[in-house]
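> Below are the sequence and a predicted model for it; my questions follow.
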Amino acid sequence: MIKLKTAICNELNIQFPVIQAGMAGTATAALAAAVSSAGGLGTVGAAYMSPETIRNSIREIRDRTDKPFGVNLFCTKEQGSMAGFEKVQHVLNRFRKDLGMKETFDFEKPPQIFEEQFQVLIEEKVPVISTAFGLLPPDKMEQAKKAGSKVISMVTTVNEAIAAEKAGVDIIVAQGSDAGGHRGTFDIGAHPNGANVGTFSLVPQVVDHVTVPVVAAGGIMDGRGLIAALALGAAGVQLGTAFLISKESVAHPVYKKALSESTEESTVITKSFSGRPARGIKNTFIQEFEAAAEPLPFPVQNALTNDIRKAAAEKNRPEYMSLWAGQATRLLRSDEHAAQILENIMEEANQVLS
């Protein structure tokens, strides 16, 4: 098997230049450990986890592997407005009724727990801290470096990449609009639907404006995508959707089925579930909500829709679930272990170069 050692392999002490994205809700300790054990960098999506759960996940990974791994957090000061709450709740109650749930009109804003989450990463001395939606504040960056952690940040524009390098980030992930789920756009006010620059337009421009290693993300599923990214100057790739249907993924079975049946035409960028733009498979929730109301800002909208998404999963109703997915789903391989997915990518890369 080809080894393809690049700058991020040396920086992160990994065998292959492949990072598994820290997808909140689905990138658990089991998936992260499997990817890390296989030679990539596994990442726990800890943004919605309690500090205690994060600590337990870190320790679970260390029980499963002695390889490096990462933990991803949302790094944003967004508070969210309640303006328009009644109208949004009215629409959501239609969905609740269809799911056999009780209507609700009460709501409490989710607590801000970033400080506590981050402290766990410092105490546990995690090898890699990755951030989305923004950068670590200077004091947090200093703490991370003192703890011996490498810092990775997701960006969606060249200006964000330049800011990330100035802030002390070790590796930059350039996320194209092809990517599934939430991308790391810093300022949603300036880019209401995210900074929608395609992966292979974004990557070389970021590479030309920073000196730290750049990782390509968005619509990359196989060895061809890896080699293409390297040709554009990237030092590796970050994959999310590719690992969602792995055996280690905790994505719901109907979610995995929807992924395997989707195409490059299936996804849209929507704020309906969370209040932040995210790419997912278009379904009843997205269509009907967007026709009826404007979502509240993140994280309020995300908290408001949480009970619906959970109930939909319990009842096997994908039409009300957030089915995050990138644009290259025809390339997905179903029912494989994460290690096999990674091995296939590296073998395909070898074939491209041979």
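Received, thanks.
> Please count neighbours and contacts with C-alpha atoms only from this point.
Fine.
> Just the strands from the stretch 151-300 of the chain, written as ranges.
Using DSSP state E, counting those that start in this stretch, the strands found in the stretch 151-300 of the chain span residues 171-175, 181-182, 214-217, 237-239, 267-270, 278-281.
> Helices along the stretch 201-350 of the chain, start to end?
Along the stretch 201-350 of the chain, counting by DSSP state H, counting those that start in this stretch, helices occupy 223-231, 241-244, 253-261, 284-292, 300-314, 338-353.
> Report the distance from the second one to the chain centre.
On the basis of CA atoms, centre = their mean, to the nearest Å, helix 241-244 is displaced by 10 Å from the centre of the chain it belongs to.
> in it, what's buried?
Within helix 241-244, the residues scored as buried using 16 or more other CA atoms under 10 Å are Thr241, Ala242, Phe243, Leu244.
> Next one: the third one from Thr28, what distance?
In other words, Phe243. 11 Å (CA to CA, to the nearest Å).
> again, but for the last one
For Leu244, the distance to Thr28 under the criterion CA to CA works out to 11 Å.
> what is in contact with the two at once?
Val250 (CA atoms under 8 Å, 6 or more residues apart in numbering).
> and whichever strand or helix holds Thr131, what other elements does it pack with?
Using DSSP states H and E, Thr131 falls within strand 128-132. Here strand 128-132 touches strand 69-74, strand 150-155, going by 3 or more CA pairs under 8 Å, 6 or more residues apart in numbering; DSSP states H and E.
> what comes into contact with the last one?
By that I understand strand 150-155. Residues from elsewhere that reach strand 150-155 (CA under 8 Å, 6+ apart): 12, 127-135, 141, 144, 161, 164, 169-175, 183-186.
> okay, now Ile61: neighbour count?
Ile61 has 25 neighbouring residues, counting by other CA atoms under 10 Å.
> now the angle between strand 69-74 and the one helix or strand it maps to, please.
Element membership for Ile61 (DSSP H and E) is helix 51-64. Relative orientation of helix 51-64 versus strand 69-74 (axes from the mean of the first three to the mean of the last three CA atoms, to 10 degrees): 160 degrees.
> Give me the buried positions along helix 51-64.
Neighbour-count burial for helix 51-64 [16+ other CA under 10 Å]: Pro51, Ile54, Arg55, Ser57, Ile58, Ile61.
> Show me the contact partners of it.
Contacts for helix 51-64 (CA under 8 Å, 6+ apart): 28-30, 32-33, 44, 46, 113, 116-117, 120-121, 124, 126.
> Second structure for comparison follows:
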Amino acid sequence: MSSALTDLFPHPIVQAPMAGGVSVPRLAAAVSEAGGLGFLAAGYKTADGLYQEIKQLRSLTGRPFGVNVFMPQPEYPGASTGSPGAAGAAPPSGAVELYAHQLAGEAAWYDTELGDPDSGRDDGFEAKLAVLLDNPVPVVSFHFGVPDREVVDSLHRAGTFTLVTATTAEEARAVERAGADAVIAQGVEAGGHQGTHRDLPENDGAGLGLLSLVAQIGEAVDLPVVAAGGIMRGGQIAAVLAAGAAAAQLGTAFLATAESGAHALHKQALTNPLFARTELTRAFSGRPARALVNRFLREHGPYAPAAYPEVHHLTSPLRKAAARADDAQGMALWAGQGHRMARDLPAGELVRVLAGELAEARAALSAGGGAR
């Protein structure tokens, strides 16, 4: 990674931005204070809410941090977000309405109403970008597509480093053409939403494993790579660094920390034997996202349409009602494949433990031994 960017954080450890109230200012501050790179998630927030969180984070730490932004979703059919191939296929006519009908029993069970699927597709992108240009932050990353070159250039003029998620070598080339400073290689092991630029039903579950992806992207572009997906231990960080990555991004590992804003049941479920595995599902949002398998996923995943963010808006009241009822079986329990290795530690201590494990692994590899 360019020295100017690595100088921002001593340890090659990035806390993944987890939308939905998980990546709160206290979590990002704790990670940055410990020498990693903490991140806020702008997804699903208002522009003012983002501004207030940035203000709060700056009151907690003077160290560098990042903000993640969701790219606008194209209007159907055939619209473009400005990045090549960013548009997804339009869902079949009536698919969202049919899914709403199938979820009527859930709404009755939780004594709530389904959400409005037409609540908006751009997640307030322009307003959030304005916040980030008026109040520049050290790092901004993008998910669900590639911003226009003009957007990247404007952030560069503000002194902001830019990173963009890619799930294939082809997507990484688009990131490079846009002028971004680094690419986040997201393997299929990652928890939460896959950051694919083009959302096609035939690609469900067809993502690349992280080590293969890091190698392919490393050969495809001349950009620093941040590896993301299933990383829970310092030895795994050493492995992706050895494979060519400049840093590792961890989400599920930080979801379990005390500073995380995740629901207590979500944290507990990571290591609960009742939630033994994860699957990619469209059940909660309409886009492939990795979650712990629970009742909602099993019952609704098989027929959930490829329609993001319509399905996200539709199921939002259900997920909130399940959380209020302390019912983990109805919640979106985002988690990566390494979830059973989650540790109940303060975020700053976790960074220090990971850094120590990384140092041990590097020493063992240098000596010709194994790494944990």
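It's in. Everything numeric here is computed off the predicted structure, so don't read it as measured data.
> quick revisit: if I look at Phe243 and Thr28 of the first structure, which residues touch both of them?
Going by CA under 8 Å, 6+ apart, residues that sit against Phe243 of the first structure and also against Thr28 are Ser249.
> Leu304 of the first structure matches what in the second structure?
In the second structure, the residue paired with Leu304 of the first structure according to TM-score structural alignment is Leu314.
> That match and Asp116 touch, don't they?
Yes: counting by CA atoms under 8 Å, Leu314 of the second structure touches Asp116, with 5.6 Å between them.
> After alignment, which residue of the second structure pairs with Lys87 of the first structure?
Using TM-score structural alignment, Lys87 of the first structure sits opposite Leu98 in the second structure.
> burial of that match, as a residue count?
Neighbour tally, Leu98 of the second structure, other CA under 10 Å: 13.
> Work out for me the element it sits within.
Element membership for Leu98 of the second structure (DSSP H and E) is helix 95-102.
> and Ser36 of the first structure, what does it touch?
By CA under 8 Å, 6+ apart, the residues touching Ser36 of the first structure are Ile14, Gly42, Thr65, Lys67, Pro68, Phe69.
> surely the last one meets Leu31?
No: with contact taken as CA under 8 Å, Phe69 of the first structure and Leu31 are classed as non-touching, separated by 10.7 Å.
> And these two? Which one has more around it.
The neighbour comparison of Phe69 of the first structure against Leu31 (other CA under 10 Å) goes to Phe69, with 29 against 26.
> And that one, what's its match in the second structure?
That one, Phe69 of the first structure, aligns with Phe65 by TM-score structural alignment.
> try Met141 of the first structure
The alignment partner of Met141 of the first structure in the second structure, by TM-score structural alignment, is Val152.
> mean shift of the host helix or strand of that match relative to the first structure?
Take DSSP H and E as the rule and Val152 of the second structure turns out to sit in helix 149-157. For helix 149-157 of the second structure, the mean deviation from the first structure after alignment is 1.2 Å (mean CA distance after the TM-score superposition for the first structure).
> Skipping adjacent residues, who's closest to Thr61 of the second structure in space?
Leaving out its chain neighbours, the residue that sits closest to Thr61 of the second structure by CA to CA, 6 or more residues apart in numbering is Ala29, at 5.6 Å.
> should've said Leu331 of the first structure
Met221 (6.3 Å).
> that older thread, and the buried ones among the contacts of helix 51-64 of the first structure, selectable in PyMOL?
To isolate the buried ones among the contacts of helix 51-64 of the first structure in PyMOL, judged by 16+ other CA under 10 Å, type:
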select buried, resi 28+29+30+32+33+44+46+117+120+121+126
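> possible to save the contacts of helix 51-64 of the first structure as TSV with secondary structure and distance to Glu347 of the first structure?
As requested, the contacts of helix 51-64 of the first structure are exported to TSV (DSSP: H, G, I helix; E, B strand; the rest coil; distance: CA to CA, whole Å):
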residue	secondary structure	distance to Glu347 of the first structure
Thr28	coil	26
Ala29	helix	26
Ala30	helix	24
Ala32	helix	21
Ala33	helix	21
Val44	strand	25
Ala46	coil	31
Ile113	coil	42
Glu116	helix	41
Gln117	helix	37
Val120	helix	37
Leu121	helix	34
Glu124	coil	35
Val126	coil	30
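> Let me know the closest of the contacts of helix 51-64 of the first structure to Met82 of the first structure.
Set against Met82 of the first structure, the nearest of the contacts of helix 51-64 of the first structure by CA to CA is Ile113 (19.6 Å).
> Report how many residues lie close to the nearest residue to Pro117 of the second structure once chain neighbours are set aside.
Spatially, and ignoring its direct neighbours in sequence, Pro117 of the second structure is nearest to Glu310 (4.2 Å; CA to CA, 6+ apart). Number of residues near Glu310 of the second structure (other CA under 10 Å) recorded here: 21.
> which residues touch Glu310 of the second structure?
Val96, Asp116, Pro117, Asp118, Ser119, Arg121, Ser285, Gly286.
> corresponding residues in the first structure for stretch 330-338 of the second structure?
Going by TM-score structural alignment, stretch 330-338 of the second structure sits over residues 320-328 in the first structure.
> first vs last residue of that stretch, how far apart are they?
The straight-line separation of the ends of stretch 320-328 of the first structure (CA to CA) is 22 Å.
> do the same with stretch 7-23 of the second structure
Start-to-end, stretch 7-23 of the second structure (CA to CA) is 23 Å.
> Contacts made by that stretch with the rest, please.
In contact with stretch 7-23 of the second structure (CA under 8 Å, 6+ apart) are residues 6, 28, 31-32, 35-44, 63-64, 67-68, 192, 246-251, 254-255, 260-262, 351, 355.
> Now restrict those residues to buried residues only.
If we count by 16+ other CA under 10 Å, the contacts of stretch 7-23 of the second structure have these buried: 28, 31-32, 35-44, 63-64, 67-68, 192, 246-251, 254-255, 260-262, 351, 355.
> returning to what we had before: what range does the strand holding Thr131 of the first structure cover in the second structure?
Using TM-score structural alignment, strand 128-132 of the first structure pairs with 139-143 in the second structure.
> Run through the residues that contact the nearest residue to Ile162 of the first structure once chain neighbours are set aside.
The shortest distance from Ile162 of the first structure to any non-neighbouring residue, by CA to CA, 6+ apart, is to Val210 (6.2 Å). Contact analysis of Val210 of the first structure by CA under 8 Å, 6+ apart lists Ala161, Ile162, Glu165.
> lining up those residues with the second structure, which overlap?
Retained contacts for the contacts of Val210 of the first structure in the second structure, judged by both residues aligned by TM-score structural alignment, their matches' CA atoms under 8 Å, are Ala161, Ile162, Glu165.
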